[in-house]
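A.B. asks: Give me coordinates for this.
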Amino acid sequence: MNRIVQAYFKEGIEYCRKEAFEKAIPLFDKVLSHEPEHIDTLYNRAKARFKLKQLEASISDFDQLIELQPRHALFYSERGVAHYLAGNMTSALSDLDKTVELEPQKPFRYSSRAFIKERAGDLKGAIADYEKAISLDPEDAISLNNKGLIEEKMGHLEKSKKSFAGADALDPAHKATDQPKKEDISNDPIRYKPKPPVEGNKVNVKSYLNTLTALITSKEEQKMFIDFLKNFGRTQK
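C.D. replies: Sure thing, here's the model as predicted:
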């Protein structure tokens, strides 16, 4: 990368850090006109487009990144979120399937896919993924809790009680002091999981991602999953 092109890249990164994404994208375009396969630039443009809710454009950048680095699980994960928010449920699940294939020993890959499966109506598949996440990390209270929510939805009340009890035992700080009444379930910090907020016919990206990342128990894993929203300019390996 020559000095002029490098200057475009650095300026784009600075705009991203200031959340001026609409100013960053044209600078990344200039870099890519000289070096169309520059990973860091493609990645940061994908992030900037995502932040501006330009989901199809962001997906296009992730398509190119995956073509260049087909075994990078993070790219599939982030493209999967973009697909979900764009209403492409089948593509979202396909991407999350790939993350599981690439990183089968990471429990949050299963719990993240379970979250999407539940919204696709595959409740049995979601439970299976939560169970796999729990088998890999027996102290995963959030997966236990979310499994209980689905079991409750399916009418498996005894199973759900067992899952909730296990979650409470692992994470007593979040245990409700009183069992909420049915109409007050939204006040329960453990058993209430909001649906993705909607603006008209569109999902609110920030609120949805806050909900999605709540599935991930480890701070390190949370950072991996939402890295592209926070760490603009970080070099990809």
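A.B. asks: Only C-alpha atoms from now on, for both contacts and neighbour counts.
C.D. replies: Noted.
A.B. asks: How much space separates residue 76 from residue 205?
C.D. replies: 18 Å (C-alpha to C-alpha, to the nearest Å).
A.B. asks: With neighbour numbers in mind, choose between those two.
C.D. replies: residue 76 (25 against 20; other C-alpha atoms under 10 Å).
A.B. asks: Could you check how many residues crowd around the nearest residue in space to the more buried one that is not next to it in sequence?
C.D. replies: Nearest non-adjacent residue to residue 76, counting by C-alpha to C-alpha, 6 or more residues apart in numbering: residue 95, 5.1 Å away. Counted with other C-alpha under 10 Å, the neighbours of residue 95 add up to 22.
A.B. asks: is it true that residue 95 lies in a strand?
C.D. replies: No - read with DSSP: H, G, I helix; E, B strand; the rest coil, residue 95 is helix and lies in no strand.
A.B. asks: Who are the contact partners of it?
C.D. replies: Listed by C-alpha atoms under 8 Å, 6 or more residues apart in numbering, the contact set of residue 95 reads 76-77, 79-80.
A.B. asks: quick one, strands of the chain?
C.D. replies: 198-199, 202-203 (DSSP state E).
A.B. asks: Buried deepest among those, which one?
C.D. replies: For those, the largest average neighbour count (mean count of other C-alpha atoms under 10 Å) is found in strand 202-203, namely a mean of 15.
A.B. asks: Now the second one, please; I'll put the structures next to each other:
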Amino acid sequence: MKKMIPFLLAICLCSSTIAQPTSIDKAHELLLDGNLEEALSMFDELEIKNKSNAEFYFLRGSCQSELGDNNKAILDLNRSIELEKDNSNTYYQRGFAYFSIGNSEAALVDFNQALKLSPDYGEAYLNRGSVQYDLGNSDAACKDWQAALDTGLTLAQALLDQLCKS
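C.D. replies: From the prediction side, this is the model:
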């Protein structure tokens, strides 16, 4: 039985201009406040006006992931990536969703892409390390957790202490 390392889920504040700022901002605020069902309902109502908005699909996918519906989250995150291919946060979030449904290989690809786009993304190193550990690549996991620590993510220290040899 493989050990599953808890993921750190980071919901990012995005700053691009969007079609319905007040409505999406309100849904985003509900998401950040933990009112997930209400946020998702509001996102669903807003979809028709935001079919070309990568940030909208990122936020709704993040909400679905928080609610545990990672398959739907992946669909929205796929759409977000189609619209904006260079957003490391979206690859990170989709990697998280893939790992949550047990698709470690796809998660690894997405965490790699997030790090390619943002080489100092501590959370991506942390979670790629967890995927590596799950896949039985302990050395690679420890290197990633050290890289996460090097970015200032102190949470990685516990994983290094517990699972990596000095």
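A.B. asks: what comes up buried for stretch 128-136 of structure 2?
C.D. replies: Within stretch 128-136 of structure 2, the residues scored as buried using 16 or more other C-alpha atoms under 10 Å are 128-134.
A.B. asks: now swap in stretch 26-40 of structure 2 and tell me
C.D. replies: Applying 16+ other C-alpha under 10 Å to stretch 26-40 of structure 2 flags 27-28, 30-31, 36, 39-40 as buried.
A.B. asks: What residue in structure 1 is paired with residue 77 of structure 2?
C.D. replies: Alignment note (TM-score structural alignment): residue 77 of structure 2 maps to residue 62 of structure 1.
A.B. asks: Over in structure 2, tell me which residue corresponds to the residue nearest to residue 76 of structure 1.
C.D. replies: Using TM-score structural alignment, residue 95 of structure 1 pairs with residue 110 in structure 2.
A.B. asks: and its match, how far is that from residue 95 of structure 2?
C.D. replies: 5 Å.
A.B. asks: same deal with residue 20 of structure 2?
C.D. replies: Residue 20 of structure 2 is 28 Å from residue 95 of structure 2, by C-alpha to C-alpha.
A.B. asks: Between those two, which has more neighbouring residues?
C.D. replies: residue 95 (29 against 13).
A.B. asks: which residue packs closest to the equivalent of the more buried one over in structure 1, ignoring adjacent ones?
C.D. replies: Taking TM-score structural alignment, residue 95 of structure 2 has residue 80 as its aligned residue in structure 1. Leaving aside its chain neighbours, residue 80 of structure 1 sits nearest to residue 92 (4.1 Å; criterion: C-alpha to C-alpha, 6+ apart).
A.B. asks: need the contact list for that neighbour.
C.D. replies: 79-84, 116.
A.B. asks: so what's residue 97 of structure 2 up against?
C.D. replies: 65, 70-71, 73-74, 107.
A.B. asks: Map residue 32 of structure 1 onto structure 2.
C.D. replies: Counting by TM-score structural alignment, residue 32 of structure 1 lines up with residue 47 in structure 2.
A.B. asks: how much space between the spatially closest residue to that match that is not a sequence neighbour and residue 140 of structure 2?
C.D. replies: Of all residues beyond its chain neighbours, the one nearest residue 47 of structure 2 is residue 56 (7.8 Å), with distances taken as C-alpha to C-alpha, 6+ apart. Distance from residue 56 of structure 2 to residue 140 of structure 2, counting by C-alpha to C-alpha: 34 Å.
A.B. asks: More neighbours: those two, which one.
C.D. replies: Set residue 56 of structure 2 next to residue 140 and count neighbours by other C-alpha under 10 Å: residue 56 wins out with 28 against 16.
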